[in-house]
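In: I would like to see how this sequence folds:
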Amino acid sequence: MMDIALLKGRPARLTVLNFGSFRVHAGPRDIGICGFLITTNAGEHVLIDSGFPAKYADDPHRATEEDNLGIFGAVLSITTDNMPAAQLALAGVSPKDIDLFILTHTHIDHLGGLFDFVQAPLLISATERALPKPLYWSGGQPWDWPDRQYVTVVDDARIGPGFELFHVPGHAPGQIAFLLELPQTGPVLLASDAISRPSEMDEAFDTAWRPEQAIASAARLMQIAQQRDAFVIYGHGPDQWPTLRKSPAFYD
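Out: Purely as a prediction, here's the structure:
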């Protein structure tokens, strides 16, 4: 595993950010939209993912129509309280305090803050960044890549002490996941949409971009979790979501 040393401190606190809720027609299933704030013992702040574009808080119905997202699902609740700034504020952090911004991949429910936190480098898979445009949503890719500082990774990497990144394509070309070592909670695996929910593994990732890759990536992550005895937080686990501590609560 390569060491890119973007952080000086070790993860000291993990805060789950509530970016709203969404109903997927398939199932149907109601899911939470999550992001993460990691604070290190050196006082650094890392933001992982950023929810839907802000227009979904302004007018979710109009935004859904613009993006033709209604063929996939429907917004249940996304308000200004679910935007990154408000969620960070609950944890006592402002957008300008973010030292590193990470996108696990560029689907519409993760990349909403793509143009924000410009003082922070944006860490992203090189595979994802090489796409002509961010993935956004299959109804269209209206956004171009902004002019900002990018840090790209091509494989697994250690981005700081006790903070590992895994390249796990399948759900998306550049999907990444993370393992944190917290002082009290211990190892935590942030699977993101590499495993959105446990049942996805039983379904053989039949809706993934590349199901065979997704199956292999999920198996690898679960093996890592088992070996490290890690607490796994799934990308959109309907059963897990209500049980997670959310901002301002945290895991330490």
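In: contacts and neighbour counts: CA atoms only from here.
Out: Fine.
In: can you count the residues close to Gly9?
Out: For Gly9, the neighbour count with other CA atoms under 10 Å is 17.
In: nearest spatial neighbour of it, skipping sequence neighbours?
Out: In space, and not counting its chain neighbours, Gly9 is closest to Ala42: 4.6 Å by CA to CA, 6 or more residues apart in numbering.
In: Give me the spatial nearest neighbour of Arg148, chain neighbours excluded.
Out: Arg148's closest residue in space is Val118 (CA to CA, 6+ apart), at 6.6 Å.
In: here's the other one to compare against:
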Amino acid sequence: MIRRAALALAILLAVPRLAQAAPPDVRLYTLDCGRLVDQDLDPYADDGAYKGLKRTMVVPCYLVRHPKGDLLWDTGVPQAIADMPGGKAPGGVEVKRKLTDQLAELGLSPADIEYLALSHSHFDHIGNAGLFAGATWIVDPDERAWAFRPQARANKTQFAAYSALETAKTAEVGEQPHDVFGDGSALIAPAPGHTPGHTVLLVRLAKAGPVLLTGDLWHAAESRAGKRVPRFNVDRAETLASYEAVEALAAREKARVVRQHVPEDFEAMPRFPEPLR
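Out: Down below sits the predicted model:
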């Protein structure tokens, strides 16, 4: 695994620039896929910096619409929570709008999504993934193995949310970024450490420019500058190597960096159903 971390910087910096302008009709939609309310932040920094702090985290999903198809990035917490009283589940998990309802507002059903990618396989990113088992699942092989390991299967409720992906068609990220549409407009690259096969998504837009969706690299707003590592990450050294790699990619691309759980970054995106172009 350390070899993967050592390669991350070289791989990400090798991501090719577009030879021409980004396709003008690529759009990026930000969908509301839940909230993690009043979370204890202490687990999100192994240096004790967040002890005693609580914060609400947003749980977004993202849809990339391209002339060659639609890519859904992350699927949020289970949308069935929206049917519970007040749209709330134990543990401070809330869902106000179902993912499928938001897709329907764009004239889409789960069957219409050609590509599915998950930054990683934690419950708040994979909670509705089974609905999209008909899509091509773009996944790091280490993350696929992690998602289907015996310990993951043992949590029957969470596993049921994505178990249908076990027989889905897949495309691998591996040690090279995956060019989703073949034109450099959407690239999925390895950024391991939080989980074994955690990934990030670079979307290049004609007007807004490059946008870097960073999954769970940073959970709190101050985690990026502080290079804080959650206590539950699978590999601290890989996490720090991925920080370096992603920062280098963001600097080279002059990309807008989206820390996915940070409310300020969520609110700064166009409000659904308006896209970023």
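In: quick one on the thing from earlier: residue in the second structure matching the residue nearest to Arg148 of the first structure?
Out: Using TM-score structural alignment, the partner of Val118 of the first structure in the second structure is Ala133.
In: same deal with Gln226 of the first structure?
Out: Match for Gln226 of the first structure (TM-score structural alignment): Ala251.
In: Go through the strand or helix carrying Val37 of the second structure and flag the buried ones.
Out: For Val37 of the second structure, the element it lies in under DSSP states H and E is strand 27-40. Neighbour counts over strand 27-40 of the second structure (16 or more other CA atoms under 10 Å) mark 27-37, 39 as buried.
In: That strand packs against which elements?
Out: For strand 27-40 of the second structure, the elements it packs on are strand 54-66, strand 93-94, helix 99-105, judged by 3 or more CA pairs under 8 Å, 6 or more residues apart in numbering; DSSP states H and E.
In: could you point out the longest helix in the first structure?
Out: helix 211-228 (DSSP state H).
In: SS state for Ala221 of the second structure?
Out: Following DSSP: H, G, I helix; E, B strand; the rest coil, we place Ala221 of the second structure in the coil state.
In: Kindly tell me how buried it is, as a neighbour count.
Out: 15.
In: For it, give its distance to Arg259 of the second structure.
Out: Note on Ala221 of the second structure: its distance to Arg259 of the second structure, by CA to CA, to the nearest Å, is 7 Å.
In: swap in Arg149 of the second structure?
Out: With distances taken as CA to CA, Arg149 of the second structure is found 28 Å from Arg259 of the second structure.
In: More neighbours: which of these two?
Out: Neighbour totals were compared for Arg149 of the second structure and Arg259, and Arg259 leads with 22 against 11 (other CA under 10 Å).
In: my guess is the more buried one meets Gly215, correct?
Out: Yes - under the criterion of CA atoms under 8 Å, Arg259 of the second structure makes contact with Gly215 at 7.0 Å.
In: Go ahead and confirm Ala248 of the second structure touches Leu13.
Out: Yes - Ala248 of the second structure is in contact with Leu13 according to CA under 8 Å; the separation is 7.1 Å.
In: For the counterpart of Phe272 of the second structure in the first structure, give me its contacts.
Out: Phe272 of the second structure maps onto Ser247 of the first structure when the alignment is built from TM-score structural alignment. Residues in contact with Ser247 of the first structure (CA atoms under 8 Å, 6 or more residues apart in numbering) are 15-18, 87-88, 90-91.
In: Give me the distance between the most centrally placed residue in the first structure and Leu100 of the first structure.
Out: Most central residue of the first structure, judged by C-alpha distance to the mean C-alpha position with CA atoms, centre = their mean, is Asp49 at 4.1 Å. Distance, Asp49 of the first structure to Leu100 of the first structure, by CA to CA: 11 Å.
In: would you say Pro210 of the second structure is within a strand?
Out: Yes - counting by three-state DSSP, Pro210 of the second structure is found in a strand.
In: May I see the buried residues of stretch 35-44 of the first structure?
Out: Result for stretch 35-44 of the first structure [16+ other CA under 10 Å]: buried residues 35-40, 44.
In: Also stretch 148-165 of the first structure?
Out: Quick answer for stretch 148-165 of the first structure (16+ other CA under 10 Å): 150-153, 155-165.
In: wait, which of those is closest to Glu181 of the first structure?
Out: For those, the closest approach to Glu181 of the first structure (CA to CA) belongs to Gly162, at 5.0 Å.
In: Now do the contacts for the closest one.
Out: Here Gly162 of the first structure is in contact with 10-11, 179-182 (criterion: CA under 8 Å, 6+ apart).
In: any chance of the residues you listed in JSON lines, plus secondary structure?
Out: Formatted as JSON lines, the contacts of Gly162 of the first structure follow (three-state DSSP):
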{"residue": "Arg10", "secondary structure": "coil"}
{"residue": "Pro11", "secondary structure": "strand"}
{"residue": "Leu179", "secondary structure": "strand"}
{"residue": "Leu180", "secondary structure": "strand"}
{"residue": "Glu181", "secondary structure": "strand"}
{"residue": "Leu182", "secondary structure": "strand"}
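In: I'd like those residues laid out as TSV, including neighbour count and distance to Ala63 of the first structure.
Out: Listed next are the contacts of Gly162 of the first structure as TSV, based on neighbours: other CA atoms under 10 Å; distance: CA to CA, whole Å:
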residue	neighbour count	distance to Ala63 of the first structure
Arg10	21	39
Pro11	25	36
Leu179	23	34
Leu180	25	35
Glu181	21	38
Leu182	20	38
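In: Now do the same contact list for Val153 of the first structure.
Out: Contacts were defined as CA under 8 Å, 6+ apart; by that measure Val153 of the first structure touches 123-126.
In: Just the ones of these in helices?
Out: Ala126.
In: Buried ones among the contacts of Val153 of the first structure?
Out: Burial by neighbour count, 16+ other CA under 10 Å: within these this picks out 123-126.
In: out of the residues you listed, who's nearest Ala216 of the first structure?
Out: Nearest member of these to Ala216 of the first structure, counting by CA to CA, is Ser125, at 17.9 Å.
In: who touches that closest one in this structure?
Out: 104-105, 152-154, 167, 174-176.
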